[in-house]
Each structure stands twice: as structure tokens, then as C-alpha cells.
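K.L.:
Generate coordinates for the sequence data below:
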Amino acid sequence: MPVSVTMPRLGESVTEGTVTRWLKQEGETVEVDEPLLEVSTDKVDTEIPSPAAGVLSRIVVAEDETAEVGSELAVISGEGESAGGQDDGEAAEPEQTEPATEPTAAAEGTGPEPEQAQEQPAAQAAPASSGEGTAVKMPALGESVTEGTVTRWLKQVGETVEVDEPLLEVSTDKVDTEIPSPVAGTVLEIKVPEDETAAVGADLAVIGTAGGAAPAEPEPAPKAAAEPAPKAEPKPEPEVTEPTPGAGYNEPAAEAESAAQPAKAEQAAQPAAPAAPPARSAAPAQSGEVPGYVTPLVRKLAGEHGVDLASVNGTGVGGRIRKQDVLEAAEKAKAAKAAPAPTAPPAATAPARPAAKAQPSAKRGSTEKLPRIRATIAKRMQQSLHEMAQLTTVIEVDVTRIAKLRTQAKEAFQQRHGVKLSFLPFFALAAVEALQTYPIVNASMDLDAGTITYPDAEHLGIAVDTERGLMVPVIHGAGDLNLGGIAKRIADLAERTRTNKISPDEIAGATFTLTNTGSRGALFDTPIVPSPQSAMLGTGAVVKRPVVVNDPDLGEVVAVRSMVYLALSYDHRLIDGADAARFLVAVKERLEGGNFEAELGL
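P.N.:
Below is the predicted model:
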């Protein structure tokens, strides 16, 4: 029985989501809980898993379109219903009866039967096919999209392709996506080379029907159509004579042409002819062959992190490599690099770092689409500055005692709580305690209603730097946690935010935000307060420097101390400078007192 895939509720205040990418195309099989599509909201980008196993028979909401929560996104049919479900949604009833009679016609004659048999597994592409092949056209990838640019051909002239197997990658001003093959066969001609633009409806390539299927194969599944192809041998000629049009892919194309004849003999015996995809996945700067299909998003992440996809074990269905696999491989690579550094004397070769910094970024001189999350951040930051009268007050804090406590307790703390003990949990705990004493800093103001709201709890937002932009997961009820609890929550939220495993509700509802700008070496900055919050605390880098201190025995002396700047940005319409100063002094006294022995078990 067909199962409807609906837009889930991705947070309390989320009412709609935008489909950014379909990970499966119509006609492809999907397993239970296998990622089916990617959805973007104002709060989070996430993958939507399939609620059932079967065949994706119909996509209702196209990429880059927005749907309300609860609305239908797609329909999944059972394995036995896949063919019928597809025809019902994609082809008219008269077309259903024609393929049923074609096998018998194929048994009686020897003329057009192979072409008719090839049309069966791809009924929706049949109108565009001819005696020479089926045209692959540029689809409409959005209401206002009139053209697209071919960024990469995943198949070259002479290579075989299955129904709905990714054929090429196309980029528009709204979305980057893969175009699946409408039929099974051989790529006879590529009409639009890479980096060239074509209008919607224009022919991109021609898929030959000669190597399609024998009459008896369409009934079980379209994928079987590539097995028997003895009658298709007269048509390899266009494959061999075609030029190699794809820039940067001349060598793979030449190999495909030279191997076209022996490949034909193997097609009838083994459907593993699509083993050609590893050759295409090896093209993008990977040292080895990548097993299976890899999405452009994963390839991009691998390139940014320097991860060799051939060495990654995929945890997705069928061994598919997912984003999490790449990120975990990148973390392991960083850990492996960090381990030998202290032991190897050749650490003196560290001057190699300046060479890496000198390498120019590949993005120089380029233009890319503004990600949805970045656009949301930009709008909110601009809105916040327009709505508030923001002011920043900075204070200097001596954290030498905390630095000594960390040195004493960090190993035992990590064994007990499973996370490293950094300065950030100390700052967070001191800030939460100060918010309880000075709730005006934790409050919000509605100028139109003439009200000030004091929350009954301290919901602490922690700014996390991710590859998609700055995200702020929230420690709800932070005032109820001790130092160890806050440290574990910070580590957990930061990790799941960076790996895109955070839920929308976990990045909503903050009443006060803490941002650790010192993690990148900054002494301090002037944070922008996110509305409707009224204040935000920025912690700078902890550095050692000479400071004048008052020694009980020696009086004023100069000593080396661990110092940090704390910068509080706040809405001056609600919070006065004196309120901000009192709050910062409370944080300062708590940190400089260093009375955390009980929290650390010392």
C-alpha cells in the first residue's frame, strides 16, 4: 500500500520547510529510515528519512520549493506496487497497455521490437525517444529558473547507464542537483559540455536504446533492462565515433571509447557494467576509487577536509558514504596528525605551516549561491541592529586560579565526565549564576506592548562555529546544572551541531548567549545581540601577560598571570550601563575567586 511522505514539524515555531535536495529520484528504491531528502528551515538544515521501504513512485514537492508542515512531499509504493504506482503517477493509462502487448509483438518480428522493449522500463521518457536514442533534456528546476549550467558529467560517451542513475550535475541560481537518466542504455552523444549553460528543455545528451533490454526484462524491474543486449550490437558505431566533449574528462572518455566493443560482450553476461561509476568518482581529486555512488555534498565536504573517499567506510544503506562519515574521517585524521607531533623531533619542520597558509583559496574570484542559513543569519543580524540600541562593556578578569585548577583536575575530570575541561564551562557557570542575581540581563522587552518579561529559567545559548555558519544550540535550564553538567552539555551540543545532528528545538529558546571568540585567538570583540534576547557575553582568549598584583607581603608587584577579556553586548534600551557593569563584576568575582574545588572533586 502506498505510503505518503509528509513534511515533519522541525521545531515548535517552524511552520514550513524548503526542499533543498532529493537524495532519491522517482523510480529508485529506498529502505526504512534511509535519507530521502534534505529540508531547510529558518532554524536548521536536516535530512528526512523514509518512513517505509519501497519505491519512490512520485515526488510532489520539487527541489527549492516550500511546503507547509504536514503537507505531502512524496509517495512511496511497495516493492510489488512499484511499477503500477509509477505508471499511475507518471504515465497515462493508454501507455500502460502498450508495453503489455509489446513483448508478444517482439516475439513475432525483428524490426522495431528492441526499441519498443527499451521504452517499457522508461515509459515517461518514451515520447522523447527516436530510432537513434532518447534525448536527455534540461529540466525545470524551479518556477523562475530558465536555464542551468552543466557542472559535471557523471557518465561519458560510450558508457552504459541505468534508469534513474545519476547522469550529470547541473547548477542554477537556486539549486545544485543531479539529473538522472530517463532510460537505460549507452551514452551516444553529449551535446552540452561541462561549464556550459543550456535553457530549460534543451537537449543535453542522447541515450542509445540499442543496448537497452530484451522484451522479457521490463516486467520485473527497469534495472534488469541492461542485461540481455545481443541485438544491440549494430549501434555501438555512434559511440566510437563520438568526440569527447567534456572538459577535463578526455582521458576517461577515450578509455570508454576504446573499451566500447569488449564492454558490449560483457553486458549480456553481467549487469555490473555500471562498475564504471568508480572511474567517474575517482576524477575529483581522490587518490583511489570510490565504491558506490557519492553525492555532490559529500564530495564537497571531502574536498574541503582533504578526506580520501576511497578510504572511508560508508555507514549508509548499501555502504553509501554520508556526511557524518566524512566528518568523522576528518576528525580522525586531525587526531592522527596531532598525535605524532609532540613525539617526533622533526617538529622543527613546522615551518611547513606558512606554506599552507600562503596557498590561495579556490574561492578567490568566484561567485556562489548564498546558503539559506547564511541568508537567515544576515537578516537576523541586520534586524537586531535595527531593533536595538546596542552597547558593549568590556572587563578584564584574572583566571590564574582557574588555570591551576584545570591543570590539577583535567585528567580526573575527563575520566569522570568523558569530556575535556576547558575554560568555557567556568565562564558559563559564572554567567548563569550572575543572571540569577541580575535577571534584567536575562529579560526581554516588548516596546509595543510596554512589557518586560523575566524568564523563570536561564536558557544559555552557546555559539558554535560550523561549516554552514554560526549556529547557537541551547542549554535549557542551565541554572540547574553544575560545572560537570554544563561541560558535558556544551561538548554534546557542539558535536551534534557540527555534524548536523541537532534538532530544531535544541537551537531555539535561548534567553542569553555565550560566544567564545577566544577559541580563534581574538582578545575580544563586540557581539551582536540576537533578538529577542537582551544581552550576549563574549569571552576572549586566555593569555599570559605581566600584570600588577597586590601581594600581601610584598605589596604591589608585577607577576605573570592568565588574563581574559569579557565583553558584554546589551540592549541599552532595557539594560543600563550600571546594570551591565554589576553583572560583569559578579562574573569577575566568581572567576577570580576560583572556588570550584567542590565542583571538581578536589
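K.L.:
Only C-alpha atoms from now on, for both contacts and neighbour counts.
P.N.:
OK.
K.L.:
Give me the distance between the nearest residue to Gln414 once chain neighbours are set aside and Asp492.
P.N.:
With sequence-adjacent residues excluded and distances taken as Cα to Cα, 6 or more residues apart in numbering, Gln414 is closest to Lys420, at 5.3 Å. Using Cα to Cα, to the nearest Å, Lys420 is found at 12 Å from Asp492.
K.L.:
Spell out the secondary structure type for the residue nearest to Gln414.
P.N.:
coil (DSSP: H, G, I helix; E, B strand; the rest coil).
K.L.:
which residues does it contact?
P.N.:
By Cα atoms under 8 Å, 6 or more residues apart in numbering, Lys420 lies in contact with 410, 413-414, 487.
K.L.:
which of those has the most neighbours?
P.N.:
Ala487 (23 neighbours; other Cα atoms under 10 Å).
K.L.:
and Leu470, how many neighbours?
P.N.:
So Leu470, with other Cα under 10 Å, has 15 neighbours.
K.L.:
and for comparison, fold this next one:
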Amino acid sequence: MPVKEFKLPDVGEGVAEGELVTWLVKPGDRVEEDQPVAEVETDKALVEVPSRYDGVVEELFVEEGEMVPVGDVIISFRVDGDGAEPTADDTGSDEVDDTDGAGDDADGLDAESEAEPETSSGRTFAPPSVRRLARELGVDIAAVEGSGPGGRISDGDVRAHAESSGSAGSGPSGEDDSSGPKPVDIGSGDRKSAVSKRGGSADDDTRGDDARSTGVDPAGRETTLATPATRKVARELGVDIDDVPTDATREGDPFVDEAAVRAYAEAGTAAVPATTDSEPAPEPEPTPASAGGSSGGSGFADASTDREPETVPYRGVRRTIGKQMERSKFTAPHVTHHDTAEVDALVEAREQLKPKAEARDVKLTYMPFVMKAIVAGLKEHPYLNSELREDDEEIVLKKEYNLGIAVATDAGLMVPVVKGVDEKGIFELAEEVNDLATRARERKIKPAEMKGGTFTITNFGAIGGEYATPIINYPETAILGLGAIEERPVVRDRSAVDDGFLDDEEGTTVVPVPTLPLSLSIDHRVVDGAIAAEFANTVMEHLENPLLLLNH
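P.N.:
The predicted model follows:
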């Protein structure tokens, strides 16, 4: 079979390079067109890179953690058929030929049991994530009937097929399923070397030695979820992330964090493998603190070994965030207006609506109410929903209400955008916000879903705090920060408060009331302080009187 080299494609608008975070295949694995072969982190998002060929992985040219310019060769394949490189108009067959290279299979499986059957209609239309789901459920993607445009297969189609055929539990478990063909095994269950360099070998597997030296039973999973930073730590410590024990999960898949990796590595350092029954373990070298004989009982004798500074790469999403913040702060003169809304009526309204939301399987937070209140404010004060185009010397007043929601993730702050907020109901907004926030934290958000915002909300109150000075999401002209909703002392008319007094005493009293601190930052070139205060007043009026939100 001919060998084809595959270059890193342009995985995002304006992206010139990316960090190859994880290889999803190894030399010898059979892949099909559109199957993800690597995860690449750019300055915009973490994306999967799909194969353009049906064939067998020949060689990997890039180490995990390396920065790769767009256009550089990252992998090569032994391609099925005539090896013609597919084009945008190519509609050829997706059939897999397993007659070549069967003896080179990394897992030693029978070629006939590995072959994916030929599709009856030629080409199978399914995105990489759907193909991955099919492999996990043991479903033959070629046998699934797509419900999308042009027969495109969705997650729901795969799950429905798995439920109807009873194949969901047969493929991954390894049980024999005589009712249908076996899915193609891409070799992820016996991951060895991530990269086979020129002149090197893909079979140099030292994981067994590492596992024996840890004194902790390796997990030996096939799939493990982890952030790029965690995977980097694992590489530096020589730990196979699939062996790190964990009880944490993300959407049903095992999830490992940096602390678990370090704990597993430390367990390996502490355990000293015995070479013979009579050979004593070597004495540890004395540290400066222990050489003097006494550490004073402080328990910090070895603290000096942990005081070396740690360097973390400044790139990817973190670098993008930094550049965006720098551009915003040094371009737009920021002014922050602070105020506090009394939201006891809002708290009561949410409590009344929660049962209805739960009946629809929707988690109802305060965010949709705040979004509706902001839309009311933007309609009355359009300069906060604008963009200053300095080169054209004009201010563009936006007529769409697309609100960005800042989400803290392991990779940094991401801002997915909820579009058309003025046209959506409270429950619909709640569902969309929850979905976008979840996918942002799991690095599954698409770059297009973080574009087109006209105003941004940041909820620092979710992790504590009252007020802040949020930085505008340039080129927008305003951002609203939300503090924590807590009971705080508020002055109220005694006549409006049931304070236990029996007489009709006039005057005021101080009572605990749920309040929401607001921090509104504006671009002072576009928005005056008085306009900012009026906008805040409008937002607070709608939060304090939730029935007004029905009009927005």
C-alpha cells in the first residue's frame, strides 16, 4: 500500500500553530477517514484532528507536547486502494481493506475479526465524535441509518441503533456477538509509545516496569480524560495517565487531575523494588536538614526539596486570554460602576419556577433572569450594546442581543455566547447556558460558539466575593460582574416588614435581605458614567420586580 504523509491542517481561523496534546492512535493502528487521530490545542480551543485516509498508521513525527506549525507533517499512513488523496468532491467508497498489513497489527488480532464491513451505500457520513461513540458502544457505523441531512449520522442515531440491536454492551466488553460484525480496534487499549521517531521503535513499552515500582496497582484503562496541563505533568514524571487510579468521572469516562498524577508518581518513588530477598534497601542520602542530626521536630526537614520554581508554558488558550486582556485594558479606558440589587422577590420567583424546570430536566439558576434583565437595560441604553470602530470613526449600535457568559475552565477563562437572548424564554436560556458551560469546561466548545457576542457577563460570585473590576471583552463596550447572592442588612420601611411589632409604629428598620452586588465596567470612550448608572438602575429594577422580565 502507498504511504501518504498528513500535514497539520488549519484547525481554526487565523491559527498558525498548535500544541499536539495527545495522540489517539499509534503505529500499526487501522484508521478510517474522519476518525480522530490527535488532539491539538490552539490559541482558541482544543480540537480533534481527523484522518483524511482509510489505512494503517505508519509513523508519528511529533511528540506529545510539541508546538507544530500548520502545514508540517505530523503522521503518515499506509493508504488503502490506489492511495489517492481525498478532495472536497471525493465521494468514493469507505470500505476498509484488511488484507495488507494484517500481520503487523499491534494487538495480534485476527484480520478478519478486525475488518469493518463494507458499507452498502458507499460513503458513511458521520463526524469524528459520532464515530468514536460508535466504537465505544460496539456499533458498526456503516449499519446505522442517519437521520440528518444527506443521511448524516448523529449521536442519537448511534445510541438508538445500539439500544435496538442490543450491541451497546457487547463490543467494549470483549464478549462474542454473533449478531453483527466487530468494530475496528484502533489499539487504544494497549497504548505503548505515543510516537515512533525515524529510526526508533513503537514497541519500547516500559509501562510494566513503572507499574511494578509504584507499589500501587495500575488502573490499565483504555481511555482517560485529563487536561493538557495534567498530561504534561504526567509526561514529565514518566507516568502513563491510563494507569493512574481515580474514582472521578466526566460523562462516564475516568477523569484524572494533576494531584492524582503526582500522588501516583510519589508512590512509585517511595516504593523500592527488592532485587533479592537478602539485599537491603539502600540508605537515603542525608539532606542538609537531617545531616545536622535534628530537624527540631518541625516536620519541615525536607521542605527545601519542594522549593524549586515551576515553569508553565504560556501558550494556547492562556496566551490568547492574556493578549485579549492586554489589548482591552490598554485600548479602552475602563470605568467600573458598583451597585446592589435587593433580590428577595427574584429568589422567591426562582423557587416557584424550580419544580417546573426540574420537570423539564432543566437546572434553573439565576443567570437566565439576569440575562433577561440585561436585555431590558440594553434596549433602553443601546450604547452599552455597541462597538467602537476607531478606523472608521463610528460607533456601531448592535441590534442583536448576544450575551457572552464567562466560564472558568482548567485551561483558563472561556466565553461561550448565547445568541438571540431577547427571543428565548427563561427555561430555554437555562438549558443553553448549562450546555455551553459544561462543554466549555470539558474543552468541547466550538470556536464558532465563542464568537459574535455583544455584551458579557462574569459571575465571580459563584466562587465568593462581592465586587470586582471586570475587564471588558474587547471590542464590546461593557461587561457586568455578578457578586454572590447573600443576605445583607437592608433598610426597609417598617410598614412593609413583618418585624413582630404589635403597634403601627412608623419609620424604618434594618432587616436581612438577599442582595446581588453588581460591578459594571464600561468603555468610557463610548459610555458616560451617567448612562452606566441608568443602565444599572434598569437592570436592578427588573431583578427586583421579576414580573417585568416577562416583557423581555
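K.L.:
Longest strand of the second structure, counting residues only.
P.N.:
strand 508-523 (DSSP state E).
K.L.:
Average offset of that strand relative to the first structure?
P.N.:
Following the fit onto the first structure, the mean deviation recorded for strand 508-523 of the second structure is 1.0 Å by mean Cα distance after the TM-score superposition for the first structure.
K.L.:
just the helices in the stretch 301-450 of the first structure please.
P.N.:
For the stretch 301-450 of the first structure, the helices defined by DSSP state H, counting those that start in this stretch occupy 323-338, 340-343, 352-358, 372-387, 400-417, 424-437.
K.L.:
any idea which of the ones you listed is most buried?
P.N.:
helix 424-437 (a mean of 21; mean count of other Cα atoms under 10 Å).
K.L.:
In the second structure, what range does it match?
P.N.:
Aligned using TM-score structural alignment, helix 424-437 of the first structure spans residues 367-380 in the second structure.
K.L.:
Name all residues that make contact with the nearest residue to Glu38 of the first structure once chain neighbours are set aside.
P.N.:
Spatial nearest neighbour of Glu38 of the first structure, excluding adjacent residues (Cα to Cα, 6+ apart): Glu47 at 4.4 Å. By Cα under 8 Å, 6+ apart, the contact set of Glu47 of the first structure is 35-39.
K.L.:
check which helix or strand covers Glu47 of the first structure.
P.N.:
strand 45-49 (DSSP states H and E).
K.L.:
mean distance, that strand to its aligned residues in the second structure?
P.N.:
When the second structure is superposed, strand 45-49 of the first structure averages 2.0 Å from its matched positions, counting by mean Cα distance after the TM-score superposition for the first structure.
K.L.:
ok, then the element right after that strand?
P.N.:
Sequence-wise, the next helix or strand downstream of strand 45-49 of the first structure (DSSP H and E) is strand 54-59.
K.L.:
by contact count, what packs against the helix or strand following that next one?
P.N.:
Next in sequence after strand 54-59 of the first structure, counting helices and strands by DSSP H and E, comes strand 66-68. Under the contact criterion of 3 or more Cα pairs under 8 Å, 6 or more residues apart in numbering; DSSP states H and E, strand 66-68 of the first structure touches strand 16-22.
K.L.:
Give me the packing partners of the strand it packs on, helices and strands only.
P.N.:
strand 35-40, strand 66-68.
K.L.:
Determine which of those strands approaches Val548 of the first structure most closely.
P.N.:
Smallest distance to Val548 of the first structure across these (Cα to Cα): 52.4 Å, for strand 35-40.
K.L.:
what's the longest strand of the second structure aligned against in the first structure?
P.N.:
Under the criterion TM-score structural alignment, strand 508-523 of the second structure matches residues 556-571.
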